[in-house]
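In: Sequence and predicted model, in that order:
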Amino acid sequence: MSLSRRSYLSGAAAGALTLALPRVALAGAQIEEPLIDSVRNALSSAIRSAAPPRPEFPDTASRLAYLRWLGEMSERLKKKIIDPQPRIDFLQTVWYESKRSGLDVSLVLGLIQVESNFRKYAVSSAGARGLMQVMPFWTRVIGDGDSAKLFHMQTNLRFGCVILRHYLNREDGDLFLTLGRYNGSRGKAPYPNAVFANQRLWVFAERPPQA
């Protein structure tokens, strides 16, 4: 193999590895914009919620599928959130808020890994806060302006998921542009590509039943 090709392949492999790693520095700044009433109400209700939400299921099969997902994700997340109960509370909440906003849970987990690496009290250089790196102006737009509330797990996850859904609607379902808008880098590839790379780490595939 030629030196130039070896160098190219080494660089490509390093680039792929870098892409899959958490990139806290990529946390950008959402842009303040008018909100429709349904978005405003969804964010306001999050500020008033104190406890992790309790998922409800239409049947036993759905509940068992959720519990299998929860067990698998808890194993994968052990190194990021060591204590079992906070880890379960987080997964329960991120599942609930993702489903509530019509988002793929693996996408939201991938975004959280890129934005904060699962650090509840992360703060970016742009001032974004918490797990989903929500900008403080959102609390002023729909609440009392207390940005410390963005360190509350459910509030942060509700804000992040509702804002992401809002942007997805604005971009007519285009995830690439949606993620760029969320990060304040609309149209640029590094941030969406990083989220997509990390999303793959959180995809859950049901195992077929054993005979």
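Out: Sure thing, it's come through.
In: When you work out contacts or count neighbours from here on, use the C-alpha atoms and nothing else.
Out: Will do.
In: can you give me the helices in the protein?
Out: Remark: helices assigned in the chain by DSSP state H are 3-20, 37-48, 60-77, 84-100, 105-116, 137-142, 153-170, 175-183, 190-199.
In: Against that first model, consider the following:
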Amino acid sequence: MSLTMDVVLQRARPVLPVLVIEDIGLALDLAGALRAGGIDVLEVTLRAPRALDALAAIRKEFPDLLVGAGTLIHTEQFLEARDAGAHFAVSPGCTERLAAAAEDSGLPYLPGVMTPSEVLLALEYGYRSLKLFPANGNGSVKMLKSLKGPFTGIRFCPTGGVTPDNLLTFLRLPNVACVGGTWIAPTSLIRARAWDQITQLASEARELAGSLELHS
């Protein structure tokens, strides 16, 4: 069965870590720390020069993880990501050319939206799993509540502003599949090789979400 973005988001719940890996030598330790914290879906953003090399290394070492490529803003990046072994692709926005490139690559694609018009555009291209970006606190929570009515069946992954303090507020929304975040593995902790702290942050996020599921 082919992988779909809906399946990726379901498996990622509660959180899809958004990773900026500046030093490829730290990629495997980072992935291992997240895996130890119960995370098995990762997004490696293409903001660092050797991000695709880091992605390929994680794929080889941890075949059980789902590893996606994020911050795809150029059409050629989709084939590059696929060839590096990415399971899925994520963009901060959605354009006709990016949607076409995603289709050509065959990768499950999570395009970014922020307004109802952008949701409609993504729907025209057949996407029903979307990234809400940027997700800035209460304003984004209100937006997601407003989008639920006219966009039945659409699932969102809010990213860019999600923190441990508002994690449950987002996850309680019925149209939120999971959240994306850098706080699970911030650059400062990666540089410090603070793998135990990263594992703890991942575990805490899962425990928070678990308490929500128990009371739902």
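Out: Good, I have the coordinates. Nothing here was measured: the structure is a model prediction, and the numbers come from that model.
In: List the TM-score for the superposed pair.
Out: For this chain pair, the superposition-based TM-score is 0.26 by TM-score structural alignment, normalised by the length of the first structure; 98 aligned residues with a Cα RMSD of 5.9 Å.
In: Go through the helices of the first structure and pick out the most buried.
Out: Using mean count of other Cα atoms under 10 Å, the stretch among these with the greatest mean number of neighbours is helix 105-116 (a mean of 26).
In: what's it packed up against?
Out: Using 3 or more Cα pairs under 8 Å, 6 or more residues apart in numbering; DSSP states H and E as the contact criterion, the secondary-structure elements in contact with helix 105-116 of the first structure are helix 84-100, helix 190-199.
In: can I get those in TSV with distance to Leu157 of the first structure?
Out: As requested, these are arranged in TSV below (distance: least, Cα to Cα, whole Å):
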stretch	distance to Leu157 of the first structure
helix 84-100	6
helix 190-199	16
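In: Mind checking the ones you listed for the one nearest to Leu111 of the first structure?
Out: Ranking those by distance to Leu111 of the first structure, with Cα to Cα as the measure, places helix 190-199 first at 5.1 Å.
In: Report all helices and strands that that closest one contacts.
Out: Taking 3+ Cα pairs under 8 Å, 6+ apart as the contact definition, the neighbouring helices and strands of helix 190-199 of the first structure are helix 3-20, helix 105-116, helix 175-183.
In: Next, the angle from the shortest one to helix 153-170.
Out: Our comparison of helix 175-183 of the first structure with helix 153-170, counting by axes from the mean of the first three to the mean of the last three Cα atoms, to 10 degrees, yields an angle of 130 degrees.
In: And for the second one?
Out: On the basis of the same axes, to 10 degrees, helix 105-116 of the first structure is oriented at 110 degrees to helix 153-170.
In: one step back: looking at the helices and strands packed on helix 105-116 of the first structure, spot the one closest to Arg5 of the first structure.
Out: With Cα to Cα as the measure, helix 190-199 is the member of these nearest Arg5 of the first structure (24.0 Å).
In: contacting residues around the residue lying closest to Ala31 of the second structure once chain neighbours are set aside?
Out: Computed as Cα to Cα, 6 or more residues apart in numbering, the closest residue to Ala31 of the second structure that is not its neighbour in sequence is Ile58, at 6.8 Å. With contact taken as Cα atoms under 8 Å, 6 or more residues apart in numbering, Ile58 of the second structure is in contact with Ala27, Leu28, Ala31, Val67.
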